[in-house]
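Asker: what would the 3D arrangement of this be:
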Amino acid sequence: MIVKSVTFYIKSEYIKKFIEATLENQSNSIKEEGIKTFDFLQDSENESKFLLYEVYESENAMEEHLETEHFKKWINTVEGYFVSPRERNVYIPVSK
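Answerer: Got it, this is the predicted structure:
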């Protein structure tokens, strides 16, 4: 299992477009075989801050997601909406 969290800060004039594009990407992403969870969240105190919380079956599934047509369409659409670079973190399970 691989967990990826990505935080975005979006220019205020693009918030609605970002939400629309990301909801479309989310609806396609959850259909992928290797994705267990794909949550899209907005900060309750800062409307321009968003989080993607993604759970993949494997690192390979995470890499395959980045090659899908819907991801490529999404990233090409939203890249200009960011106030700052995305904050990405990838987590792996801790086991004994």
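
Asker: contacts and neighbour counts: CA atoms only from here.
Answerer: Will do.

Asker: tell me what the helix ranked longest in the chain is packed against?
Answerer: Counting residues, the longest helix found in the chain (DSSP state H) is helix 15-29. On a contact count with 3 or more Cα pairs under 8 Å, 6 or more residues apart in numbering; DSSP states H and E, helix 15-29 meets strand 35-42, helix 69-78.

Asker: compare with the first, here's sequence two:
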Amino acid sequence: MLIVQVFVHVKPEFVDAFTAATLDNATHSVREPGIARFDVLQQQDDPTRFTLIEAYRTDDAPAAHKATAHYERWRDTVAPMMAEPRTNVKYVDIHFPE
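Answerer: Okay, here's the model as predicted:
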């Protein structure tokens, strides 16, 4: 399993719009057969910072996810909302119950 943490810093005026777009993407993403989890977290002491935790069941699942209409819609919608480019860190699971 591949787990990806995506770190996003959003411009303050876009927090609500980013949250709505990201929840739409997450709701559709968890329906994909290759995705085990898609968590959306907002930093408690800085609401402009978000972490997405994406857990993929197969090596092909990330590419399949990026080819979906809901991901493309999210990517294009949130791009101008970001205060800086998003970053990510990839992990392998040691203990990750579904």
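
Asker: after superposition, what is the TM-score?
Answerer: Once the chains are overlaid, their TM-score stands at 0.94 when taken by TM-score structural alignment, normalised by the length of the first structure; 94 aligned residues with a Cα RMSD of 0.9 Å.

Asker: quick revisit: out of the helices and strands packed on helix 15-29 of the first structure, deepest packed?
Answerer: Comparing those by mean neighbour count (mean count of other Cα atoms under 10 Å), strand 35-42 comes out on top with a mean of 16.

Asker: once aligned to the second structure, how far is that one on average?
Answerer: If you overlay the two and look at strand 35-42 of the first structure, the average distance to its match in the second structure is 0.3 Å (mean Cα distance after the TM-score superposition for the first structure).

Asker: residues in contact with the helix or strand just after that strand?
Answerer: Where DSSP states H and E defines the elements, the next helix or strand beyond strand 35-42 of the first structure is strand 49-56. The contact list for strand 49-56 of the first structure, computed with Cα atoms under 8 Å, 6 or more residues apart in numbering, reads 1-10, 34-43, 62.

Asker: now the angle from strand 49-56 of the first structure to strand 35-42?
Answerer: Interaxial angle, strand 49-56 of the first structure versus strand 35-42 (axes from the mean of the first three to the mean of the last three Cα atoms, to 10 degrees): 170 degrees.

Asker: what residue is smack in the middle of the first structure?
Answerer: Closest residue to the average C-alpha location of the first structure: residue 52 at 4.0 Å, with Cα atoms, centre = their mean.
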